[in-house]
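Colleague: no sequence on hand, only this structure:
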């Protein structure tokens, strides 16, 4: 009898031990590890749950996403070819795509056709999309998920922010839910529903890489950077948080950035809705402008200017006869406050200024000569030409440069040179920073972006640049190999 009880006890102990080590049915490996740790009383090392199912998000939101096709009077230089996708003409998939080319802009002639995506924000037919989708369009067509097509009215287009508002003659439409980008963080999962190459209902997923990426040539708004897959026709697609709320609008940026694999950008929905309200009420969105170019204040720069810590926005150039120039601001000033509010990050200043109306007076506190000074600036008007008014050239070395303004030439005492607007890849590795002025390429002076590009192209794998920074000149060698 005792022997039988011992056997049963041994069997129960083996079963209990086996149950504690086996993954429970229906759980992933990571979840099984978490369960085991909770059983062991060690909850602090639990592995986060990996998101693998976006079907509910797609099911609940696809009806609020629309396909947009436009016809323009002439080809749009800023838009890439949409259809057919590049590839071998002998590829069966390419031949299949060709039969749709006349529908999606594959024809050539005096008009051009582009594709994009939008989403319904009001049951009465209001649709939000990216500005570039409709820029230069003479005819806009919206196709709903159920196949119904409408000719759309352009309520307003604001290239400065990258936002456009459309209206179609329909009621009772399914809408998306507007969220807030302020609740999102780098590293979180997001999903997008778009129409790459006209293939509507295309769902992609990824994570947020950065919540505030400044791309000054494309928008005054710091953008959300993600690793979502982005193709032609995805511009204007809604970016969703995992709870199914829109936190951004996909937007194409300049080719120097967007051609890099794994980089996609979105306009934060909070700023987009501010512009949308103005477009709906006034059909335009006027923005204030200081007339300056700014950059971050790094630790070394803060030390050189006598600041206790890196803060504010450093003025790198001032537009001649612009609003700030009239108030006495000059390159080297560090703007610390606007209307009494501290500027902790340089990306904060353009958004704050653009939210104000032209003609508004603003009080600036700025640092110059180890002392805080005050100035009142009457804001000018920001428009789409502001982002394309200066000739630029992007070289294979990762440098984006522009011509010097007459005021900048006087300020640095140089007859020529080009100013660095962006530095990535080999240039960034060599230590070249935005705001630097390149005077020479391999002992040859340069005075325009085109000349700079030609000289670099002929320089081979090693390029010697004479760089002017904070009054000092130094040669920098770029390795192009």
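Modeller: Looks like it arrived, so ask away. Please read these numbers as outputs of a predicted model, since none were measured by experiment.

Colleague: please count neighbours and contacts with C-alpha atoms only from this point.
Modeller: Noted.

Colleague: next, count neighbours for the nearest residue to residue 137 once chain neighbours are set aside.
Modeller: Among residues not flanking residue 137 along the chain, residue 72 sits closest, at 4.1 Å (CA to CA, 6 or more residues apart in numbering). Residues near residue 72, counting by other CA atoms under 10 Å, number 18.

Colleague: residue 72: what's it in contact with?
Modeller: Neighbouring residues of residue 72 by CA atoms under 8 Å, 6 or more residues apart in numbering: 111, 112, 113, 136, 137, 138, 139.

Colleague: rerun at 10 Å
Modeller: 110, 111, 112, 113, 114, 134, 135, 136, 137, 138, 139, 140 (CA atoms under 10 Å, 6 or more residues apart in numbering).

Colleague: residue 251 now?
Modeller: 129-133, 162-163, 218-219, 223-224, 230, 234-238, 258, 264-267.

Colleague: just checking, which of the residues you listed belong to helices?
Modeller: If you go by DSSP state H, the contacts of residue 251 have 131, 132, 133, 258 in helices.

Colleague: for those residues, which one is nearest residue 20?
Modeller: Closest to residue 20 out of those is residue 258 (49.6 Å), distances taken as CA to CA.

Colleague: ok, the closest one - how many residues close by?
Modeller: For residue 258, using other CA under 10 Å, the count is 16.

Colleague: correct me, but it touches residue 265?
Modeller: Yes - Residue 258 sits in contact with residue 265 when judged by CA atoms under 10 Å, with a separation of 8.4 Å.

Colleague: shared neighbours of the two, anything?
Modeller: 230, 251, 252.

Colleague: taking the residues you listed one by one, which sit in strands?
Modeller: Among the shared contacts of residue 258 and residue 265, none falls in strands (DSSP state E).

Colleague: what's in contact with the longest helix seen in the chain?
Modeller: As assigned by DSSP H, the longest helix anywhere in the chain is helix 2-21. Contact partners of helix 2-21, identified using CA under 10 Å, 6+ apart, comprise 32, 33, 35, 36, 39, 40.

Colleague: ok, and here's another one to check against it:
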């Protein structure tokens, strides 16, 4: 019996020893890749002179005449010297990589933001002061130039060929440790992050920390497929969620910065949101997909093409739009002035519109666009009706002049003054929202709203377009069966 136990234990130990050997044999070997590519990765340090706030005496007080007083030196030490503040330098560290042998270097915009001096250190410890060719805030890409020739440049790959689960490798300077190598896999593609609508980020689980920003992300062929840019962290350090700018996006920005010093992007002129399951049902769609148009800016390419609020864009130039976040990068990379086809769903029917892509205005120009015009010259004055929205679990009233002016609203609409119960209370609707459309048709006033609510078929969702301080948004509410 004892011999049998020993025999089984020995057999199990042999099996366990064999598993790691097999697994290790299947793992990639990065040594050749690192040896070939690390010379193209650079360390970037910046300095910035900051003027401290002036100290000294409080406002309204002057330095007293204490030249011959025993307190003169003491007074000058604590107040006189503070009145002459000294500037100080701040420094930051990041990474970058050489994209051409004549000294062009790519990095993140936030690495060199507001820097007075930018220093680039190569693998052989040579150091150069860099010229900032340009930076693009919307993509967080910056292009530098150093006075050097014959430099080892990276090979640019195609991020479209990346597959989720594929191995990738990063080289950078986390916390100032030059040429640190970390590896992982592609976790997802086409990620949209807040305030970064024009970049379809590559998500990885490669360990990225402060100082890695601006460094390259390589595939197993030694090609750069991304620029490491951001991490998601609750601690400030790596937590398994890293994001890289696709290299085709970064190179396009760099080429424009080199040629013109600024970046131009395609523009439709719409405000969009995600299509939820309930909203898809209300628009007669079989499944949730595409980008829902919540606002069409006046005189924009979308307005001239006939796009309407409530349309769902499901295709752009033959490519599917799976989510709303996929549309801005598609449009942004389309040549300005070119024709594009929009596949849309309107009133449950699929149709195609042709649009001429415009140039994305600057933020100050975009702020000048007001709310779109609606039919009608005057705001219908309808009296409050407490029962107008009770079927949907709310009470509504005419929109006040003050609220209409504050949100720059056109005529019509109703204001939500109270949430009574479900379905409104659980839909995301808020008190103070202004309902301006129902099922893609404008709301003329309280009476119009009451009539159309009464006519809604039960057991289905209705799409309400609301205006709030943060902008327009569609909300789906399930209509209860009539009693």
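Modeller: Cool, the structure landed. Note that the coordinates shown come from a computational prediction; the quantities given were computed from them, not determined experimentally.

Colleague: adding secondary structure, distance to residue 473 of structure 1 and neighbour count, write the contacts of helix 2-21 of structure 1 out as TSV.
Modeller: Formatted as TSV, these follow (DSSP: H, G, I helix; E, B strand; the rest coil; distance: CA to CA, whole Å; neighbours: other CA atoms under 10 Å):
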residue	secondary structure	distance to residue 473 of structure 1	neighbour count
32	helix	61	19
33	helix	58	18
35	helix	62	19
36	helix	62	19
39	helix	65	11
40	coil	64	10
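
Colleague: turn these into CSV, including distance to residue 352 of structure 1.
Modeller: What follows is the contacts of helix 2-21 of structure 1, written out as CSV (distance: CA to CA, whole Å):
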residue, distance to residue 352 of structure 1
32, 48
33, 47
35, 48
36, 50
39, 51
40, 52
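
Colleague: just name the closest of those residues to residue 314 of structure 1, please.
Modeller: Closest to residue 314 of structure 1, out of all of these and judged by CA to CA, is residue 33, at 49.8 Å.

Colleague: quick check: that closest one vs residue 422 of structure 1, distance?
Modeller: 45 Å (CA to CA, to the nearest Å).

Colleague: also residue 162 of structure 1?
Modeller: 20 Å.

Colleague: who has more neighbours, these two?
Modeller: Taking other CA under 10 Å, residue 162 of structure 1 and residue 422 do not tie; residue 162 has more neighbours (26 against 22).

Colleague: counterpart of the more buried one in structure 2?
Modeller: The alignment partner of residue 162 of structure 1 in structure 2, by TM-score structural alignment, is residue 140.

Colleague: to what extent is the residue mapped onto residue 108 of structure 2 from structure 1 buried, counted in neighbours?
Modeller: Structural alignment (TM-score structural alignment) places residue 108 of structure 2 against residue 130 in structure 1. By other CA under 10 Å, the residues close to residue 130 of structure 1 number 30.

Colleague: tell me the contacts of the nearest residue to residue 130 of structure 1 once chain neighbours are set aside?
Modeller: In space, and not counting its chain neighbours, residue 130 of structure 1 is closest to residue 236: 4.4 Å by CA to CA, 6+ apart. Residues near residue 236 of structure 1 by CA under 10 Å, 6+ apart: 65-68, 115-119, 128-133, 162-164, 193-195, 248-252, 266-267.

Colleague: rerun at 6 Å
Modeller: 117, 118, 129, 130, 249, 250 (CA atoms under 6 Å, 6 or more residues apart in numbering).

Colleague: what's the counterpart of it in structure 2?
Modeller: That one, residue 236 of structure 1, aligns with residue 214 by TM-score structural alignment.

Colleague: how close does that match get to residue 250 of structure 2?
Modeller: For residue 214 of structure 2, the distance to residue 250 of structure 2 - CA to CA - is 11 Å.

Colleague: okay, the nearest residue to residue 226 of structure 1 once chain neighbours are set aside and residue 411 of structure 1: tell me how far apart.
Modeller: Nearest residue to residue 226 of structure 1 in three dimensions, chain neighbours excluded: residue 208, at 4.4 Å (CA to CA, 6+ apart). Taking CA to CA as the measure, residue 208 of structure 1 falls 40 Å from residue 411 of structure 1.

Colleague: can you check residue 62 of structure 1 too?
Modeller: Applying CA to CA to residue 62 of structure 1 and residue 411 of structure 1 gives a distance of 54 Å.

Colleague: ok, now residue 417 of structure 1?
Modeller: Taken as CA to CA, the span from residue 417 of structure 1 to residue 411 of structure 1 is 13 Å.

Colleague: more crowded one of these two?
Modeller: The residue with more neighbours, out of residue 417 of structure 1 and residue 411, is residue 417; 27 against 13, by other CA under 10 Å.

Colleague: pull the contacting residues for that one.
Modeller: So, once contact is read as CA under 6 Å, 6+ apart, residue 417 of structure 1 ends up touching 438, 439, 446, 447.

Colleague: one more time with 7 Å
Modeller: 404, 437, 438, 439, 446, 447, 448 (CA atoms under 7 Å, 6 or more residues apart in numbering).

Colleague: how about those residues in JSON lines, adding secondary structure?
Modeller: Converted to JSON lines, the contacts of residue 417 of structure 1 look like this (DSSP: H, G, I helix; E, B strand; the rest coil):
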{"residue": "404", "secondary structure": "coil"}
{"residue": "437", "secondary structure": "strand"}
{"residue": "438", "secondary structure": "strand"}
{"residue": "439", "secondary structure": "strand"}
{"residue": "446", "secondary structure": "coil"}
{"residue": "447", "secondary structure": "coil"}
{"residue": "448", "secondary structure": "coil"}
